[in-house]
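J.: 3D, please:
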Amino acid sequence: MYNPKAFAVEDLPQLHGMMAECRLALLVTHGEQGLQASHLPLLLDPQQGPNGSLYGHMARANPQWRDLEAGAEALVIFAGADAYVSPAFYPGKHEHGKVVPTWNYQAVHAYGRAEVFSDATRLRKLVSDLTDRHESGRTQPWRIDDAPAEYIDSMLKAIVGFALPLQRLEGKRKLSQNRSPADAAGVRQGLAASPDPQDQNVARLMSVFSPKE
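T.: Here you go, the predicted model:
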């Protein structure tokens, strides 16, 4: 990832927080069949290994798990909040006009080599933990035990799990840190005034991480 120092995030708790905010990650591998990618919900255990470990599963019919089994390096992309930045947000537009559009966003790239597993007990716990995470907050959260046991057993046979110890993390938070405080304030105000919730989210991040006047 192209990552100028002004945008780089190196603090491990911040990196883990950015990863946890992304509900659907992108797993990329390169193997005998070339590049493959799958969109997957993942669990992060920040205590496993120096950079944490990721846990997930995919359909057994998905050939990508064989790349993992063969020891291919995996890249997992966690895309965070993003927003288009209009040149109209910059005070400099009215002063000299030397401004162009850009994009503010945050992302984490995680790298490692996975262990693949098919053990039913381990898969059941993984699926249960993933379900609990995404059902939390619901009035009547669904639990894996709500389905017939034989049905769940058949579903577990159709998936493959993986554990991915993270060897390297790259974080990027591009929030107008390379602009003047006045320009950053203009972007923050422009995005905050937008009706788009994603723009408003980036404005909130900018209030914490971008330069202040």
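
J.: contacts, neighbours, all on C-alpha from now
T.: OK.

J.: what's the helix or strand for the residue positioned nearest the centre of the chain?
T.: Of all residues in the chain, the one closest to the mean position by Cα atoms, centre = their mean is F78, 1.9 Å from it. Here F78, judged by DSSP states H and E, is contained in strand 74-85.

J.: want to put them side by side, so please do this one too:
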Amino acid sequence: MYVPAHFEVPNVEDLHRLMREFPFAILMTNGKNGLDANHLPFELDPAAGKQGVLLAHVARNNPVWQDVKSGDDVLVVFRAEDAYISPNWYPSKQEAHKVVPTWNYRVVHAHGKITIRDDERYVRGVVAKLTRTHEASQPKPWKMGDAPADFLDTMLKSIVGIEVEIEQLVGKFKLSQNRELRDKTGAAEGLKAQGDVAMGQAMLDAIPEQQR
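T.: All right, here's what the predicted structure looks like:
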């Protein structure tokens, strides 16, 4: 991924935060049948490995777990909010008109080695972790014990675990950091006014304290 210096995010904690907030990612593989992309929710274990370990599962009928082998290189792409940026939001446009549209976004690329985990105990643990994470906000969180044991056993047999040990994290937060302050704030407020509050706020948050 091309990352100009002003869009680079070197802080691993910032990258992990995005991965936790936007866990539905793209697993990209290049196995014996060629390039493939699968869209999966991932659970991040930030304390494992050098830069964290990603846990997920796929349907047993999904050929990806047989197309690749443990130890293969894979790429997992996490994407947060994105938005079109209109030149009309830049105050500098009114002076020189030397502005063009662009697109802002936040992404993290996790490069790593995949391990296929086709064992029921591991899969059960992955499902339990994902469930606890995503049910936490519910008034009455669903738990695995709520389902009949025989039904749950059947469902768990129909999925296969996947683990990705992260070897390199590359983050790109393109939030108009290369524009002057008035253009940054103008674009951010333009986004918020049209309802793109998350991206607008992310742009404002990216402005260094000394420039505010």
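
J.: My read is that the residue nearest to the centre of structure 1 contacts M19, right?
T.: Yes - between F78 of structure 1 and M19 there is a contact under Cα atoms under 8 Å: 5.8 Å.

J.: got any residues that touch both of the two?
T.: Between them, F78 of structure 1 and M19 share these contacting residues under Cα atoms under 8 Å, 6 or more residues apart in numbering: V108.

J.: Please list the outside residues in contact with the helix or strand harbouring Y151 of structure 1.
T.: Assigned by DSSP H and E, Y151 of structure 1 belongs to helix 149-156. Outside helix 149-156 of structure 1, the residues within contact range by Cα under 8 Å, 6+ apart are 120, 123-124, 144.

J.: ok, now with 7 Å
T.: Under the criterion Cα atoms under 7 Å, 6 or more residues apart in numbering, residues 120, 123 lie in contact with helix 149-156 of structure 1.

J.: once aligned to structure 2, how far is it on average?
T.: Comparison of helix 149-156 of structure 1 with structure 2 after fitting gives an average deviation of 1.0 Å (mean Cα distance after the TM-score superposition for structure 1).

J.: report the longest strand in structure 1, please.
T.: Longest strand of structure 1, by residue count under DSSP state E: strand 159-174.

J.: So what angle separates the directions of it and strand 74-85?
T.: Strand 159-174 of structure 1 and strand 74-85 meet at an angle of 40 degrees, taking axes from the mean of the first three to the mean of the last three Cα atoms, to 10 degrees as the criterion.

J.: quick check, distance from strand 159-174 of structure 1 to the centre of its chain.
T.: The chain centroid and the centroid of strand 159-174 of structure 1 are separated by 9 Å under Cα atoms, centre = their mean, to the nearest Å.

J.: Any buried residues in it, and which?
T.: 159-166, 169-174 (16 or more other Cα atoms under 10 Å).
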